[in-house]
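Visitor: Pasted the sequence and its predicted model underneath.
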Amino acid sequence: MTKTVLITGCSSGFGKATALTFAREGWNVVATMRDPTKAGELALHPNIFVTRLDVQEQDSIAQGVGAGIGRFGAIDVLVNNAGFGLFGVFEATPSDKLREQFEVNVFGAMEVTRALLPHFRSRRAGLVVNISSGAGVFTLPLLAPYCASKFALEGFSEALSHELAPLGIAVKIVEPGGVLDTNFGARSGAEAARTPTPADYDGVAEATARLYARLSAQATSTQDDVARVIFQAATDGSDQLRYVATEDIQPLVRARRETSEAAYLHFLRARIAG
């Protein structure tokens, strides 16, 4: 039987690349997005069914999940990919943007997962793959709301994995870092440009700009590379919880997970200081 994956946020970036990767591997793909007119080449692929799903709208979630099941009969894997990153000084970030960050990155993933769990429970099988970030493992300046949302997603995912395992349902986390061909940074910069920042933060902003320039120069992975890690997580049959998807963040991940708190903070602050 051909398996089916439902992926959120497929109009661009990791979502689009992941939809194409699964389809090329012979899977049925329910490629969801807020605006299906942006589907582009996805709409031309015989294995891909494009449908509307806005993770901030309950009715849209129910309709998107229902449409996917109606089209292919069952869904085996959910990939919660939809998300965006706020960039800028926390103090200057409007409250409505903070709420939107969590509505999309955390509550959206929770609600799409909740919508699919009855289907997974009825089949005593299913897999949820949540797309986190290196910023869900370690923190960086001017990304406080984004880091907070991804830390929350990581905690939710890990706790949920214990809750669902007895029901035959698995949960996995994929953690990408920087990639060469995504518009994530452009959108984050556009969000930051809308919020004036107090001059007291100029020194922090300048140091952070240098840090991100160095991190960007270290990026070697593409969104297709990340999509392949997502596919691996969905198909390797292991009980592995977390997958680091890009090489550029490995030093920071190791510092966070394999050293003491003091050593990690010293390592990170030295990098921030440049």
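Guide: Perfect, I can see it now.

Visitor: rest of the way, CA atoms for contacts and neighbours
Guide: Fine.

Visitor: Report the contact partners of V55.
Guide: The contact partners of V55, by C-alpha atoms under 8 Å, 6 or more residues apart in numbering, come to T8, I61, A82, V104, G108, A109, E111, V112.

Visitor: one more time with 10 Å, if that's ok
Guide: By C-alpha atoms under 10 Å, 6 or more residues apart in numbering, the contact set of V55 is 8-9, 32-34, 61-62, 64, 80, 82-83, 103-112.

Visitor: can you pull out the helices in the stretch 101-250 of the chain?
Guide: 109-123, 144-164, 184-193, 202-218, 223-235, 250-258 (DSSP state H, counting those that start in this stretch).

Visitor: Among those helices, which comes closest to G88?
Guide: helix 184-193 (5.1 Å; C-alpha to C-alpha).

Visitor: and that closest one, which residues are buried?
Guide: In terms of neighbour count (16 or more other C-alpha atoms under 10 Å), helix 184-193 has its buried residues at F184, G185, S188, E191, A192.

Visitor: swap in stretch 34-42?
Guide: R34, P36, A39, L42.

Visitor: again with stretch 204-220
Guide: A205, A207, T208, L211, S216, A219.

Visitor: In strands only, show me the contacts of V55.
Guide: T32, M33, N80 (DSSP state E).

Visitor: give the contact list for the last one.
Guide: Taking C-alpha under 10 Å, 6+ apart, we find N80 in contact with 6-9, 15, 55, 105-106, 108-110, 112-113, 128-132, 173.

Visitor: Ends of stretch 50-68, what's the gap?
Guide: 9 Å (C-alpha to C-alpha, to the nearest Å).

Visitor: actually stretch 136-150, not the one I wrote
Guide: 4 Å.

Visitor: starting at the chain centroid, how far to it?
Guide: Relative to its chain's centre, stretch 136-150 lies at 13 Å (C-alpha atoms, centre = their mean, to the nearest Å).

Visitor: Stretch 33-40 too?
Guide: Per C-alpha atoms, centre = their mean, the centroid offset for stretch 33-40 relative to its chain is 18 Å.

Visitor: got the contact list for that stretch?
Guide: Here stretch 33-40 has contacts from 7-12, 15-16, 31-32, 42-43, 50-57, 60, 64, 82, using C-alpha under 10 Å, 6+ apart.

Visitor: Got another one to weigh against that:
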Amino acid sequence: MTKTVLITGCSTGFGRAAALHFAQQGWNVVATMRRPEAGADLAADNVLVTRLDVQDRDSIAAALDAGIARFGRIDVVVNNAGYGLFGLFEATPRAKVIEQFEVNLFGVMDVTRAVLPHMRANGGGVIVNVSSGAGVFTLPMISLYCASKFALEGFSESLSFELASQNIRVKLVEPGGVLSTDFGRRSTQEAAGAASIPDYDRFVERTAALFAGLRGERLASEADVVEVIYRAASDDSDRLRYVATEDIRPLVAARREGSEEAYMALLRQRFSGAA
């Protein structure tokens, strides 16, 4: 029987690439986004393009209903929608902090909660949550993005134990920097609108230079990450975490395999130029 996947955030980036990849593999795809007109070209016999804004719970329920009406069931949900706040925590308005968590964490929770009764009735399913290397280790100037992704990691791990009892598997996909994604556009726009605190000017300037260097190290593409998302959705394993890009493996290994002291020393050395 043909399987059906619902993917959030399909207008650009990983979401759009994932919608195309799953469809090419013969899946039915519910490609969701805040503005469906942005993805109208994705529509096909096996691809339904429909509205879903993770900050609008009514739109979540409507998208699920539309997907089930079109294809009969939903076997996999890929929680991909997200963005990153870049900037100083002290200069970030509280409303933006809340929005970061609403999109990257609470939206994932709301989509997951909405689909679980359907998956339980079907006898199982898969939830794939797109996390980040910033959910494993931290970088300066993205404290709120890190916080949202660390929370997503903890939520997903704990949830995996609950849902195993219902034959529903939870997966975390952890990408690093990807050259071809449009993810950074919203982050840049948010940073441009942030307040300036002169005391941090030297730190911000040096950190920006460090990030420019990191961008030069990015070797992965959207296609690489989508292959990992697809594997997580379809490999029928109980594996929880999938590192999706090679650039973050050294820092992931330092965080998960080494001592706390060695990990912190590595990060302080790497980012000492920003001090």
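Guide: Perfect, thanks for sending it. What you are looking at is a predicted structure, and each value in this text was computed from that prediction instead of being measured.

Visitor: Give me the TM-score for these two chains.
Guide: Here the TM-score for the pair of chains, by TM-score structural alignment, normalised by the length of structure 1, is 0.98; 273 aligned residues with a C-alpha RMSD of 0.9 Å.

Visitor: about what we covered before: nearest to T246 of structure 1, of the ones in strands among the contacts of V55 of structure 1?
Guide: N80 (18.2 Å).

Visitor: and the gap between that closest one and A23 of structure 1?
Guide: In terms of C-alpha to C-alpha, N80 of structure 1 sits 17 Å off from A23 of structure 1.

Visitor: do the same with Y212 of structure 1
Guide: 34 Å.

Visitor: ok, now R271 of structure 1?
Guide: Taking C-alpha to C-alpha, one finds R271 of structure 1 at 40 Å from A23 of structure 1.

Visitor: Which one's more surrounded, those two?
Guide: Each of R271 of structure 1 and A23 has its neighbours counted (other C-alpha atoms under 10 Å); A23 has more, 20 against 16.

Visitor: Could you pull up the average distance between whichever strand or helix holds the more buried one and structure 2 after superposition?
Guide: Counting by DSSP states H and E, the element that carries A23 of structure 1 is helix 13-24. For helix 13-24 of structure 1, the mean deviation from structure 2 after alignment is 0.4 Å (mean C-alpha distance after the TM-score superposition for structure 1).

Visitor: Quick one: list the elements packing against that helix.
Guide: Counting contacts by 3 or more C-alpha pairs under 10 Å, 6 or more residues apart in numbering; DSSP states H and E, helix 13-24 of structure 1 packs against strand 4-7, strand 28-33, strand 48-52, strand 77-80, helix 223-235.

Visitor: can you list these in TSV and add distance to L98 of structure 1?
Guide: Converted to TSV, those look like this (distance: least, C-alpha to C-alpha, whole Å):
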stretch	distance to L98 of structure 1
strand 4-7	24
strand 28-33	22
strand 48-52	25
strand 77-80	20
helix 223-235	26
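
Visitor: most packed of these?
Guide: Counting by mean count of other C-alpha atoms under 10 Å, strand 28-33 has the highest mean neighbour count of those, with a mean of 28.

Visitor: what distance separates that strand from the middle of the whole chain?
Guide: Worked out by C-alpha atoms, centre = their mean, strand 28-33 of structure 1 lies 16 Å from the chain centre.

Visitor: Same question for stretch 249-258 of structure 1.
Guide: The answer for stretch 249-258 of structure 1 is 19 Å, by C-alpha atoms, centre = their mean.

Visitor: which residue numbers in structure 2 go with that stretch?
Guide: Matched against structure 2 by TM-score structural alignment, stretch 249-258 of structure 1 falls on residues 248-257.

Visitor: Other residues contacting that stretch?
Guide: 132-138, 174-177, 218, 243, 258, 260-264, 266-267.

Visitor: Show me what counts as buried in that stretch.
Guide: I248, L251, V252, A254, R255.

Visitor: Can you name the residues that contact the closest residue to V89 of structure 1 other than its chain neighbours?
Guide: With C-alpha to C-alpha, 6 or more residues apart in numbering as the criterion, V89 of structure 1 has its nearest non-adjacent residue at 5.1 Å, and that residue is L142. Listed by C-alpha under 10 Å, 6+ apart, the contact partners of L142 of structure 1 are L86, F87, G88, V89, F90, A192, V204, A205, T208, A209.

Visitor: Same question for G87 of structure 2.
Guide: 140-145, 187-188, 190-196, 204.

Visitor: redo that, cut-off 8 Å
Guide: M141, I142, A191, A194.

Visitor: And L48 of structure 2, by the same measure?
Guide: So L48 of structure 2 contacts V29, V30, A31, G67, R70 (C-alpha under 8 Å, 6+ apart).

Visitor: Arrange those in CSV, one row each, with distance to R239 of structure 2 as further columns.
Guide: As requested, the contacts of L48 of structure 2 are exported to CSV (distance: C-alpha to C-alpha, whole Å):
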residue, distance to R239 of structure 2
V29, 23
V30, 24
A31, 25
G67, 27
R70, 30
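
Visitor: Looking at those residues, which one is closest to L116 of structure 2?
Guide: G67 (14.4 Å).

Visitor: Quick check: the closest one vs G39 of structure 2, distance?
Guide: G67 of structure 2 is 16 Å from G39 of structure 2, by C-alpha to C-alpha.

Visitor: go on, L85 of structure 2?
Guide: Taking C-alpha to C-alpha, one finds L85 of structure 2 at 24 Å from G39 of structure 2.

Visitor: and if you look at S272 of structure 2?
Guide: 43 Å.

Visitor: One more: G9 of structure 2?
Guide: Distance from G9 of structure 2 to G39 of structure 2, by C-alpha to C-alpha: 10 Å.

Visitor: One more: M33 of structure 2?
Guide: Separation of M33 of structure 2 from G39 of structure 2 (C-alpha to C-alpha): 8 Å.

Visitor: and if you look at T188 of structure 2?
Guide: In terms of C-alpha to C-alpha, T188 of structure 2 sits 22 Å off from G39 of structure 2.

Visitor: What of E157 of structure 2?
Guide: 32 Å.

Visitor: P93 of structure 2 now?
Guide: 31 Å.

Visitor: do R94 of structure 2 as well
Guide: Distance from R94 of structure 2 to G39 of structure 2, by C-alpha to C-alpha: 32 Å.
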